[in-house]
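Colleague: My questions concern the predicted model and sequence given below.
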Amino acid sequence: MHVQNYRDIKPDTHSRLRGKEIPSLEEGRKAFAALAYNEIPRATKVHKAWTVMLIERGIIDKGEGHEILKTLNRIDDKAIEEMIQSYDPNFYKWRVQFERYLMDKVGSIAGNINIGRTLPPPLYRMKLREAVVPLIQATLEFRQNLLDRAEEYRDAVMPGYTHNQHAQPMTFGHYLLGLYEAIDRAAVQLEQAYDVINICDLGCGALAGTSFNVDREKPARFLGFDRVMEHTNDCVASTDQATNVVPAMINLAIPMSRVANEMHWWATFEFNMIELTDAICEASSMMPQKKSPCVFEEIRCTLGKVLGCYSDIVCRAQNTLYGDTIEVYEASEYVPNTVADVIKAINTFNKVLNNLIVKKDIMLRHAQRGFSTATELAAFLFRETHLPLRVAHAIVGESVHEVWEKGGTATDINTDVVDRAAVQIIGKPLQLAPKGLARALDATHFVEAHKSQGAVAPKEVHRMVTRRRQNLKKAQDRHAKRCEALKAADQRLEDAVKKLIGG
């Protein structure tokens, strides 16, 4: 068959296949519609960047390239709706359905967008990038909130727990600053993951590159990537753009889940150290007395989703060929939804911090009664009597045992109790000054006295918060530059397109 105008040919993408099974019209249209509004704008940007390069390198005819660019420039929601309505089941993948639409507008020359490239790169990386950018922003806002609350509650004395038992007094501010530390390290890991994502794999051929004289650097700059991923098979085989993000999210979700669990207990009737405002609590359809802080449960659920994502993508990626496979594609596709779950959990935790009622008096009462100043009492005996620390430790342990067996609390420890314990351990009383003993047992004094680097003293917490505000500012500046670079790249691309086609 002789064809006068090759532009009128609109081949499907089945290539050598005959009798290819295709979805029904309605089934295919529904699947395409579910993806189109999210995927087409991203693909349009990539097609523009690649087409500009093809024109500038003289690889495609300038006039034909202009036609393609003009059509790409008209892609908006209305055009996407037109694609959906004109859906052709012979072009069953959304990327080739988009190409079919371009062919309807400019003819088969639209297929020249495929020169030197396979269609998926760099769409996976761009999609991951779009997910991770707001996640980094969420961690910045969360860290800011944690620092503000740590400063606010730096003198709110409470029990510190180890193995779910009173250990040493701390402050609620110091506790929240500990969560900040974990989130901050995870956020650094997340930034490193972003650096791995933001490498451009566009223009790698199918795996071997291309014989066309393409410039891979320029489209990468148009699309906001930091650099080109050189090795062409690595471009289609790599999974670390996805697998690096998930461990960072695990390290965000684990400390959030643990703190949410602990704070959930502290909000019970038995502890009553914190409460959430009515605004973010739930009522019961049956129990009229209920005020349930279910937000803690919502936060904890996120960890399961992240661990599920990690298990999924690692299992997909570990037993497949080192090349372009469905497993590689789905590893990248799976992650953005989990990123959205983590952002939601962070935003929920921010609501918790902003709706928190901290009952300082009850916190202090628990700290005073719960024997958590015992280590300072041992230190007091060491300083006052010059006993070896382990001997002082034994005397304090015996004192606590006596009071506990009688149903008492730490406030019942006095010089008589300590002297009886000393007689049992070293054979003689210590005859301590009552004021000194009372001071050693006081939780507020404990907190103020523990001012070593990183310790619980309010002044030390203030110093740490101040230092971390400086570090957070640097992270905020880095992210602002990241976002500005992406916006600048968008503008460079639009300017390049306008320069070629006018308007």
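Modeller: Looks like it arrived, so ask away. What you see is a predicted model, and the numbers here were worked out from it, not measured in a lab.
Colleague: contacts, neighbours, all on C-alpha from now
Modeller: Fine.
Colleague: Which helix or strand contains residue 161?
Modeller: strand 157-162 (DSSP states H and E).
Colleague: in that strand, what's buried?
Modeller: Judged by neighbour count (16 or more other Cα atoms under 10 Å), strand 157-162 contains these buried residues: 157-160.
Colleague: residues in contact with that strand?
Modeller: 166-172, 360, 363-364, 366-367, 370, 372, 443-444, 447 (Cα atoms under 8 Å, 6 or more residues apart in numbering).
Colleague: Derive a PyMOL selection command for the buried subset of those residues.
Modeller: In PyMOL, this line selects whichever of these come out buried by 16+ other Cα under 10 Å:
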select buried, resi 166+167+168+169+170+171+172+360+363+364+366+367+370+372+443+444+447
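Colleague: Identify all contacting residues around stretch 475-492.
Modeller: Contacts of stretch 475-492 (Cα under 8 Å, 6+ apart): 133, 136-137, 140, 221-224.
Colleague: circling back: export the buried residues of strand 157-162 to JSON lines and tack on distance to residue 42?
Modeller: Formatted as JSON lines, those follow (distance: Cα to Cα, whole Å):
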{"residue": "157", "distance to residue 42": "52"}
{"residue": "158", "distance to residue 42": "51"}
{"residue": "159", "distance to residue 42": "52"}
{"residue": "160", "distance to residue 42": "50"}
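Colleague: Quick check: of these, which lies closest to residue 214?
Modeller: residue 160 (62.2 Å; Cα to Cα).
Colleague: As a check, name the ranges of all helices in the stretch 201-350 of the chain.
Modeller: With DSSP state H, counting those that start in this stretch, the ranges of helices along the stretch 201-350 of the chain come out as 217-222, 232-237, 240-243, 245-266, 295-318, 326-354.
Colleague: closest one to residue 201 among those?
Modeller: The nearest among those, by Cα to Cα, is helix 232-237 at 5.0 Å.
Colleague: Against that first model, consider the following:
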Amino acid sequence: MRHDQIREGRLTGERNTLIARYLSSMEADRRIASPDLRVDMAHLVMLNRQGLIAKEHAQKIATALHRMYTEGIPDEAFDERFEDIHAGIEGELIAKAGIDSGGRLHLARSRNDEVATCLRIRVREDILEILTSVATLREVLIRRADEHTGTVMPGFTHLQHAQPTTLAHHLLAYEEAFSRSAERLLETFARVNRSPLGSAAFASTGFPIDREMTCRLLGFNSILGNSMDAVSGRDFALEMLSTLTILMADASRLCEELILWSSAFVEFVELDDIYCSTSSIMPQKKNPDCAEIMRGHAGTVAGAFQSALVCMKGLPMSYNRDLQTLTPHLWNGISHTAASMEILAGMMDTAVFNVERMYRESDRGFSTATELADTLVREFGLPFRTAHNIVGRAVRSKEITLTVIERAGKEISGISLQEMGLTEDRIRDALDPGLVVAAKKVAGGPAEEVICDAIRIRSGILKDHNETMQMQRRALQDAEDELVSMIRGLIEA
């Protein structure tokens, strides 16, 4: 039977189950069990290289660690008698290699720098996984936009018909928002990917360790300079959660539109049945449940960020046990975001858009009136405010005809637009949704040629982001391969 080797020296008495569970972080630690093995291996290799552990002890520890690396960590290491996975794995090492060998691995380190390192290893892996899902979503949005560069639809402000646009323009708006979150995640990765290992409890160590070596073997880009900050800083977790909160807020906005668009009131989109549910009592119902759940999980992720932030705000330097309560919020935010991005990509990929319905709605509520006002400015030299008032007067009368415009022009500014050359055909063209969209050729607008350029640009940016991700993945894998090779070398020495 395993026991908590850490308590034996200073403390007496066995904890009851309630206290053991209250103090244990084992459930949250399952996500850092694999990183903890790599931290142990890197620390061992470094201790051996620095002459801080004898060859025979290093060989026994390396053999036990490599077995757990290849065969999996035994269930006994996750027993709640241990406060955390670090103690659990150390207990396994002592059981397998003996106290004289296994008890030497913790030389020149603390659980404080160990957990901080493990968290950063796992978070950087999670960043790359989420970035991959976000990239898939962005690829879907770009591809669907490319299918609908000429699909005219109404645009809205205040949920009121505002001006016509295209579905491609609408989809690319979300792609740009998700692209910024991808940029934030890549920037977060750079700050996460710094090594605390070697900081010990908070004041470093008197042993001649090599922090740069463990930094390299664990795939970090650099070490954290101040040992006190290294073990107690969790701003990387706050940054991760804040970025995920923004990402999920944008996902929630898209879900809100899918919910509205799929309603019988709007009928702009049909969501695939696998993303929907029906009613237990109303057989006709098709409810957009995945979109609704995701909208709710956006609040869950925001709540995780707030909880983590409040946990940190009153903590003095350096390590405090409160930090253990932050970790489940971090994992919660990451898990909900990762699942949501994958589902949202599938939901958008399979959505069927009702392009005829969109076009019919594109000029409702006089949504093309702005273009008519612009026409009066461009072609007849009116001040925009005068043109705005003339068209507004026509809208108030519920019809926009040459007669109504002519009367409004005389009432507001004493001019005859008909005498200046305005015709019924020109008014009709100015109010045509397709022509209105085609006129918006400024960069960022919905005109088809502009959208096609935007699709090429967005695709290029996505390609660059994907290449950066692949470079980071290769760097991490290369570091792990080197680490495992060095462990095998210790075993075979």
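Modeller: Arrived safely, thanks for sending. These numbers were taken from a predicted model, which means no experiment stands behind them.
Colleague: hang on, the earlier thing: can you list the helices of the stretch 201-350 of structure 1 in JSON lines and add mean neighbour count and distance to residue 453 of structure 1?
Modeller: Below are these laid out as JSON lines (neighbours: other Cα atoms under 10 Å; distance: least, Cα to Cα, whole Å):
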{"stretch": "helix 217-222", "mean neighbour count": "22", "distance to residue 453 of structure 1": "45"}
{"stretch": "helix 232-237", "mean neighbour count": "21", "distance to residue 453 of structure 1": "46"}
{"stretch": "helix 240-243", "mean neighbour count": "21", "distance to residue 453 of structure 1": "36"}
{"stretch": "helix 245-266", "mean neighbour count": "20", "distance to residue 453 of structure 1": "22"}
{"stretch": "helix 295-318", "mean neighbour count": "19", "distance to residue 453 of structure 1": "31"}
{"stretch": "helix 326-354", "mean neighbour count": "19", "distance to residue 453 of structure 1": "26"}
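Colleague: Tell me which of those helices lies nearest to residue 188 of structure 1.
Modeller: Here helix 245-266 is closest among these (Cα to Cα), at 8.4 Å.
Colleague: superposed on structure 2, where does the closest one end up, distance-wise?
Modeller: On superposition with structure 2, the mean distance recorded for helix 245-266 of structure 1 (mean Cα distance after the TM-score superposition for structure 1) is 1.4 Å.
Colleague: Which positions in structure 2 sit opposite stretch 338-355 of structure 1 in the alignment?
Modeller: With TM-score structural alignment applied, stretch 338-355 of structure 1 matches the range 333-350 in structure 2.
Colleague: So what touches that stretch?
Modeller: Taking Cα under 8 Å, 6+ apart as the rule, stretch 333-350 of structure 2 contacts 126, 129-130, 133-134, 136-138, 140-141, 144, 241, 244, 248, 251, 271-272, 275, 290-291, 294, 297, 300-302, 304-305.
Colleague: Alignment lookup: residue 319 of structure 2 to structure 1.
Modeller: By TM-score structural alignment, residue 319 of structure 2 lines up with residue 324.
Colleague: same question, residue 365 of structure 2
Modeller: With TM-score structural alignment as the criterion, residue 365 of structure 2 matches residue 370.
Colleague: residue closest to the middle of structure 1?
Modeller: residue 249 (4.5 Å; Cα atoms, centre = their mean).
Colleague: wait, isn't it in contact with residue 306?
Modeller: Yes. Counting by Cα atoms under 8 Å, residue 306 is a contact partner of residue 249 of structure 1 at 6.9 Å.
Colleague: compared with structure 1, how much does the lengthiest helix in structure 2 deviate?
Modeller: Ranked by residue count, the top helix of structure 2 under DSSP state H comes out as helix 448-492. Its aligned residues in structure 1 lie a mean 0.9 Å from helix 448-492 of structure 2 after superposition (mean Cα distance after the TM-score superposition for structure 1).
Colleague: Read off where that helix ends up in structure 1.
Modeller: Helix 448-492 of structure 2 covers residues 458-502 of structure 1 once aligned (TM-score structural alignment).
Colleague: Ok, stretch 232-240 of structure 2 next?
Modeller: The aligned range for stretch 232-240 of structure 2 is 237-245, by TM-score structural alignment.
Colleague: contacting residues for the residue opposite residue 285 of structure 1 in structure 2 once aligned?
Modeller: Residue 285 of structure 1 maps onto residue 280 in structure 2 when the alignment is built from TM-score structural alignment. Contact analysis of residue 280 of structure 2 by Cα under 8 Å, 6+ apart lists nothing.
Colleague: Would you mind measuring from residue 280 of structure 2 to residue 290 of structure 2?
Modeller: 17 Å (Cα to Cα, to the nearest Å).
Colleague: Residue 12 of structure 2 too?
Modeller: 52 Å.
Colleague: what does residue 17 of structure 2 give?
Modeller: For residue 17 of structure 2 relative to residue 290 of structure 2 (Cα to Cα), the value is 39 Å.
Colleague: How about residue 226 of structure 2?
Modeller: From residue 226 of structure 2 to residue 290 of structure 2 the distance is 45 Å (Cα to Cα).
Colleague: wait, doesn't the match of residue 365 of structure 2 sit right on residue 363?
Modeller: No. Using Cα under 8 Å, residue 370 of structure 1 makes no contact with residue 363, being 10.7 Å away.
Colleague: returning to that earlier point: in structure 2, which residues correspond to the strand holding residue 161 of structure 1?
Modeller: Under TM-score structural alignment, the match for strand 157-162 of structure 1 is residues 152-157.
Colleague: And the matching stretch against structure 1, how far off on average?
Modeller: Stretch 152-157 of structure 2 sits 0.8 Å off on average (mean Cα distance after the TM-score superposition for structure 1).
Colleague: what secondary structure does the equivalent of residue 412 of structure 2 over in structure 1 sit in?
Modeller: Using TM-score structural alignment as the criterion, residue 412 of structure 2 maps onto residue 425 of structure 1. Here residue 425 of structure 1 is helix, with the state taken from DSSP: H, G, I helix; E, B strand; the rest coil.
Colleague: and residue 425 of structure 1, how many neighbours does it have?
Modeller: Here the number of neighbours of residue 425 of structure 1 (other Cα atoms under 10 Å) works out to 15.
Colleague: what does residue 166 of structure 2 align to in structure 1?
Modeller: Aligned partner of residue 166 of structure 2 by TM-score structural alignment: residue 171.
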